[in-house]
Structure formats: structure tokens, C-alpha cells
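> Build me a model from this:
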Amino acid sequence: MKKSSEIGATILRIVLGITFFIHGLTKFQGGIGNTAGFFESLGLPGFSAYVVASIELIGGIALFLGIGTRIISILFALILVGAIVKVKFAAGFLGNGQSAGYEFDLALIAISIYLAIANKSLFALDNIIFRKKNHNSSD
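Sure thing, here's the model as predicted:
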């Protein structure tokens, strides 16, 4: 991977990590019980709000640090697909004046997919972990 591509992937990884961390934090700060109630109103089990918020919070930190980037990115993409299907699709791409559309979610899915298939990004702890693992296996 070229250095410029790694820099781009790093920027995307950090921004996506911060975005999801803040969304997860907001779910807990706003009262996770309220979020669970909203999930139930959508026909989803209430406990799934805890799962989603935890993935967003912990996954956001992990992505920021560059730990488990591929797995976390896939989980984020799945959460976003769920949000589009269950909440945002009915409002349309740009929204309907009462609720947001899915354009932002679609952009985050694209970033997530890119990070899931990208080789690596700079300053990611995965690079250190896998470099040591690969180095030791060649000894």
C-alpha cells in the first residue's frame, strides 16, 4: 500500500472511530434504557441497544487505536445497515423533514467497507501486533 493510501486510511479510521465512540457514549449518557425503549418500538429486543451501544463505544476506541480494524469495521457496517433498514430508509436518502435520511449512514458504510478491505493504516496497533507475530513465525 502506498504511503498516501495509508495516510488516507488512517484519517478514515480515526474519524470513523471517533464518530462511533461519540454515538455509543451518547446512547449511554442519554439513558441506555431510553435507547432500549426506542429499539423495542422498532420491534427489536431491548437488550440489542446495549449490544449496539457497547460495540459503538468500545469499537470506536479500538478503531481509533487501530485494534481489530477489520472486524470492528464489519460490525459498524452491519449496525449501519440495520439502522438504514429499520429507521432511515422510509425517510429517504435526504430525510423527510421529520427524520434524517440515510446519506450519512451510507457514507459511514463506505468508510467501514474500505477499512475492512484495506491492507493497513499508519499508527495502528494492529501493525505492531501482526508485525511481531509474522516476525516470530519466520524465526
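> going forward, measure contacts between C-alpha atoms and count neighbours the same way
Will do.
> What helix or strand is the residue lying closest to residue 112 once chain neighbours are set aside located in?
Among residues not flanking residue 112 along the chain, residue 73 sits closest, at 4.7 Å (Cα to Cα, 6 or more residues apart in numbering). Assigned by DSSP states H and E, residue 73 belongs to helix 69-83.
> Now stretch 59-77: buried residues?
For stretch 59-77, the neighbour count (16 or more other Cα atoms under 10 Å) marks 59-67, 69-70, 72-77 as buried.
> re earlier: please look at the residue nearest to residue 112 and residue 117 and confirm they touch.
No: the criterion here is Cα atoms under 8 Å, and residue 73 misses it with residue 117 at 9.4 Å.
> mind listing the helices for the protein?
Along the chain, the segments classed as helices by DSSP state H run 3-29, 32-41, 47-65, 69-83, 103-117, 125-137.
> Just say which of the ones you listed is most tucked in.
Ranked by mean neighbour count under mean count of other Cα atoms under 10 Å, these are led by helix 47-65, which reaches a mean of 21.
> Here is the second sequence; please produce its structure so I can put it next to the first one:
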Amino acid sequence: MYDTIDARTAPYAALLLRVTLGIAFLAHAGLKIFVFTIPGTVGYFESIGYPGFFAYLVILAELGGGLALIAGAYTRLISLLLVPVMIGALLQHTANGWVFSAQGGGWEFPAMWTALLFVQAGLGNGAFALKLPVPSAFKTTAA
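This is a model prediction of the structure:
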């Protein structure tokens, strides 16, 4: 009884995860834009050895990805496309230790976020998602 997926509640669990991830990505994009500023974020990326233009790509990914997740637009694809952003963050925090409260932030939070993106990709849209057509490159044919 307790070891099966409940088809009645699973879509709402996927919705909750999807919206939570989307809001978190928007919050991080806002932090980079309004608190650190875009030039400050570019400078920070350069100071840690990443090309400065990566800052623009990350901000765009966090903004666009966050909005797409909240809307439920291509959730599986968007979740997977956001994984490299989180792997980049994970790599930057690895030397700081496990706990995110460590100086410079540890790697527990980016690791969890990366895992949650894979979970979301596996779950799909969930409830209250936009009904968008599947791009032809992603269509499969029945055998």
C-alpha cells in the first residue's frame, strides 16, 4: 500500500518541486542582477577563473529556466539544461567542504539542487503546466 506511486498526488508533488525550483532560480538571478549587479557578477566569475561571458549565460539560464519551470514549459528539457549551471556552482563550492554554512559555502546545497533537477526531469511537468507541443526532435515513434 505504501510502496506505490499515488497517481492522484504525484502531479501535485511534481508541481510543488517545479515551482520551488523555478522560484529559487529566479531568486538567484535577481541576486546576481540587483545585489551583485551584472558587472559585479561578471567580475566575480572572472575572479574564480570562469570567462566573464559565463555570467551572462548563467543569469539568462536562471531567469529563463526559472520562468519556464514555474510555467511548466518543457520541464524535463529545462531541468536538464539547468544541470550544467548547478555543476558549475558545485565545482566552485567543493573546496569549501560539505556544509553550505562553511565560509564560502559548502557543496551540499548545489549538490542537492542538481539532484532535484534530475528528479524533476524524471517526474515531468506535473499539475497546472502549460500544454505546449513537443518539438519534432523530441518526438518518438511507436515500434
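> still on that earlier bit, list the contacts of the residue nearest to residue 112 of structure 1.
By Cα atoms under 8 Å, 6 or more residues apart in numbering, the residues touching residue 73 of structure 1 are 63, 112-113, 115-116.
> Output the residues you listed in CSV; the columns should cover distance to residue 127 of structure 1.
Below are the contacts of residue 73 of structure 1 laid out as CSV (distance: Cα to Cα, whole Å):
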residue, distance to residue 127 of structure 1
63, 13
112, 18
113, 19
115, 14
116, 14
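> Which one of the residues you listed is nearest to residue 105 of structure 1?
Checking those against residue 105 of structure 1 with Cα to Cα, the nearest one is residue 112 at 10.3 Å.
> what about the aligned residue in structure 2 for the closest one, distance to residue 96 of structure 2?
In structure 2, the residue matched to residue 112 of structure 1 (TM-score structural alignment) is residue 117. Applying Cα to Cα, to the nearest Å, the value for residue 117 of structure 2 to residue 96 of structure 2 is 23 Å.
> same question, residue 29 of structure 2
For residue 29 of structure 2, the distance to residue 96 of structure 2 - Cα to Cα - is 22 Å.
> What of residue 102 of structure 2?
From residue 102 of structure 2 over to residue 96 of structure 2 (counting by Cα to Cα), the distance is 7 Å.
> can you check residue 64 of structure 2 too?
The value you get for residue 64 of structure 2 to residue 96 of structure 2, if Cα to Cα is used, is 29 Å.
> what residues are up against the counterpart of residue 32 of structure 1 in structure 2?
Under the alignment (TM-score structural alignment), residue 32 of structure 1 pairs with residue 38 of structure 2. Residues near residue 38 of structure 2 by Cα under 8 Å, 6+ apart: 32, 55-56.
> Repeat that for residue 132 of structure 2.
73-74.
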